[in-house]
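Undergrad: Quick one: sequence plus predicted model below, questions after.
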Amino acid sequence: MNEETKPKVRFFTIDSEEDGQRIDNYLVKTLKGVPKSMIYRLLRKGEIRVNKKRTKPEYKVVAEDIVRVAPIRISEKTNTVSTQLNIVSNLESQILYEDEVLIVINKPSGMAVHGGSGLSFGLIEALRALRPNTKMLELVHRLDRDTSGCLVVAKKRSALRNLHEQLRNKKVQKFYHALVKGRWSEKVTKVTEGLKKNDLKSGERVVIVDNINGKESETRYKVLQKYNGATLVRAFPVTGRTHQIRVHCQVKGHPIACDAKYGAEDFDFKMKEHGLKRLFLHAASIEFTHPRTEKRLKIEAPLGEELDSALQQLKKAS
């Protein structure tokens, strides 16, 4: 190892955008390729210091803090995602809106929002490969792997904090389109069953209705179009529980088309005959106050060819 490649002491100055982050989370993003376990070990041994002092993982960095990192070998190649991959390069065309503080993307169905659970990469890793010079890219919220549509990604810490606050205060409106089994009654405009997460022995997570121990949940519905044996509904989740729209549809006897966890086999079989091979749940639009301009911004995501085609087939059959 020559002097040029030998690891050196590194210093980082915290800027205003990074203010308020936990030091462990800051280091994971800054020291690309260094496992989280190693970061905790370095903090414990005092190999990483803030303002010359030892620090704990939960410490929240402050603007102008000086972070000193002892010499460590950093593998910049670890878990990088190639921009040559079709799935990554195709994401560029799915960007619905982008400015200096955020991106809104039409997430493809079948793509996880981030790597993990046996997946080498997800949408956020792919976006980082597409935007290598963007210092920060963080998910503002999540979508299930099989759900497509509007997903917001922050490019600045201040935008992330602002949008999280809007989510907490229910100032963000997210509308979904779902194709469900049977004829949804116009009278059913609200579903409020409590929801509880259950982890099965297989490690799979399912959500069940539990009005005693479950978390308070609310989804509002509007019928958009009725077909023979199916209904296209608009769903507005007032709360943001895991699998909320899917379980609320199921409990009312109208499971979503091609839902592997909460669906109905007979309905799914018919929908597959109409060319549908994926969950028909799409985040059609999102509306929020822009963190910088403070103007309301509404972004819409087109359904996509497969969902559109399935609706056309249903229309012909009705």
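TA: Alright, I've got the coordinates.

Undergrad: Every contact and neighbour count from this point should use C-alpha atoms.
TA: Fine.

Undergrad: Now do the same for the residue nearest the centre of the chain: helix, strand or coil?
TA: Centroid-nearest residue in the chain, with CA atoms, centre = their mean: Arg142, separated by 2.3 Å. Secondary structure for Arg142, judged by DSSP: H, G, I helix; E, B strand; the rest coil, is coil.

Undergrad: how close does it sit to Lys174?
TA: Per CA to CA, to the nearest Å, Arg142 is found 12 Å from Lys174.

Undergrad: Now do the contacts for Lys315.
TA: Tyr227 (CA atoms under 8 Å, 6 or more residues apart in numbering).

Undergrad: What is the three-state secondary structure of it?
TA: For Lys315, the assignment made with three-state DSSP gives helix.

Undergrad: adding another structure so you can compare the two:
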Amino acid sequence: MKEQKAPLTKVQMVEVTSEDEGQRLDNFLMRFLRKVPKTLVYRIIRKGEVRVNKGRAKASDRVHEGDMVRIPPVVVPETKVVTEGEIPLGQLQRIEENILYEDNDLMVINKPAGVAVHGGGGVDWGLIEVVRQLRPLAKRLELVHRIDRDTSGCLLISKKASVLKALQQQIRDNQFEKRYLAIVSGQWPKRKHKVDLPLKKEHLPDGGWHVSVAADGKPSVSYFTLEQHLKGCDLVSVKLETGRTHQIRVHALSQGCALLGDDKYGDREFNKRYRPLGMKRLALHAQFLGFTHPVTGQWMLLEAPLWPDFEKIIAVLSENSTGRVEG
């Protein structure tokens, strides 16, 4: 592994082109600061060091063609560069084998749990770095959206700036369909289908996030459907109307049903009890992803098969199973 000083010691003045019209400022910056930890990108925005047309801006602000974006010098003492051969061959093969769909414009991958969507923050590489190594001739590979490191399932990647722009506009217009499978502790409340509670995201000193229900939070809506009673927990499907950070985890917790394997919001003893049965991570899977193909106009609905650990825990805990949970 090579280490180098980050060559980000000069102010950059970047003009927004038509290809990046309407993109969020944080996403726009990350294309120019790929080797900079995500937390540092948000920090320079909050401190006002990033300027759009000489004015302060928020991470969620949209950039427009002709805007002039000032990107400040960023000091990163040591930056690890992912070089060819550094990502384990097994990881490259695993991602290649779990591409659900691919054409000249985009690709959908069944992301494994435990793989971050991008490097940074102490992570040498993420899924996007893997894909860039697998497809070196695709020069504009970008994440269309993100899912948590501990969540498995559908992740959409664009290959062209125009495709990225169109897909992110669909997200803003609530034209994406996102459906998840989750295992929650206890029993899901009867007749509780819609959870409409505002969520507030707060920065933690370690650079992470904590999300809670708060009156001054952003509107957040999730639809939960009970799929199956399990031993000591329930299998639910979740359809998102909004896509806030940790939305499913916090909305489930608000109903007294933390997600199995949730080390951040869940119950430690509950998780410990089920870990011997093979579920050693967050029981959340992005099962379906639906969108309109920006080039063909075709409605696409992709399904990510459950990973073996998720399938196993459902089988063991199903009512017809002989598996028992000791408590």
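TA: Thanks, I have it. Everything quoted here is computed from the prediction, not taken from an experiment.

Undergrad: still on that earlier bit, corresponding residue for the residue nearest to the centre of the first structure in the second structure?
TA: Matched to the second structure by TM-score structural alignment, Arg142 of the first structure sits across from Arg146.

Undergrad: For that match, give its distance to Glu15 of the second structure.
TA: For Arg146 of the second structure, the distance to Glu15 of the second structure - CA to CA - is 26 Å.

Undergrad: same thing with Cys257 of the second structure?
TA: To Glu15 of the second structure, Cys257 of the second structure is 47 Å away according to CA to CA.

Undergrad: if you count what's nearby, which of those two comes out ahead?
TA: Using other CA atoms under 10 Å, the more surrounded residue of Cys257 of the second structure and Glu15 is Cys257, with 22 against 17.

Undergrad: which residue packs closest to the equivalent of the more buried one over in the first structure, ignoring adjacent ones?
TA: Under the alignment (TM-score structural alignment), Cys257 of the second structure maps onto His254 of the first structure. Distances taken as CA to CA, 6 or more residues apart in numbering place Lys181 nearest to His254 of the first structure, at 4.7 Å, with adjacent residues excluded.

Undergrad: What residue in the second structure is paired with that neighbour?
TA: By TM-score structural alignment, Lys181 of the first structure lines up with Ser185 in the second structure.

Undergrad: Just give the number of residues close to its match.
TA: Residues near Ser185 of the second structure, counting by other CA under 10 Å, number 24.

Undergrad: Arg292 of the first structure too?
TA: 12.

Undergrad: go on, Lys135 of the first structure?
TA: By other CA under 10 Å, 11 other residues sit near Lys135 of the first structure.

Undergrad: mind checking how far it is from Leu127 of the first structure?
TA: 12 Å.

Undergrad: ok, now Arg161 of the first structure?
TA: Arg161 of the first structure is 20 Å from Leu127 of the first structure, by CA to CA.

Undergrad: ok, the two, which is more surrounded?
TA: Counted by other CA under 10 Å, Arg161 of the first structure and Leu127 do not tie: Leu127 has more neighbours, with 22 against 16.

Undergrad: Tell me if that one really is in a strand.
TA: No. Per three-state DSSP, Leu127 of the first structure lies outside any strand segment and is helix.

Undergrad: aligned partner of it in the second structure?
TA: Going residue by residue (TM-score structural alignment), Leu127 of the first structure aligns to Val131.

Undergrad: ditto for Gly304 of the first structure
TA: By TM-score structural alignment, Gly304 of the first structure lines up with Trp307 in the second structure.

Undergrad: next one: Ala284 of the first structure
TA: Using TM-score structural alignment, the equivalent of Ala284 of the first structure in the second structure is Gln287.

Undergrad: if I pick that match, what's in contact with it?
TA: Under the criterion of CA under 8 Å, 6+ apart, the contact list for Gln287 of the second structure reads Gly153, Cys154, Lys178, Arg179, Tyr180, Leu181, Glu303, Ala304, Pro305, Leu306.

Undergrad: Assign it to helix, strand or coil.
TA: strand.

Undergrad: hmm, back to that, ok, now which ones touch the match of Leu127 of the first structure?
TA: For Val131 of the second structure, the contacting residues are Ile95, Leu141, by CA under 8 Å, 6+ apart.

Undergrad: Okay, it and Leu226 of the second structure: tell me how far apart.
TA: In this view, Val131 of the second structure and Leu226 of the second structure are 35 Å apart by CA to CA.

Undergrad: How about the secondary structure of the closest residue in space to the match of Arg142 of the first structure that isn't next to it in sequence?
TA: Using CA to CA, 6+ apart and skipping the chain neighbours, the partner closest in space to Arg146 of the second structure is Val117 (6.6 Å). Assigned by three-state DSSP, the conformation of Val117 of the second structure is coil.
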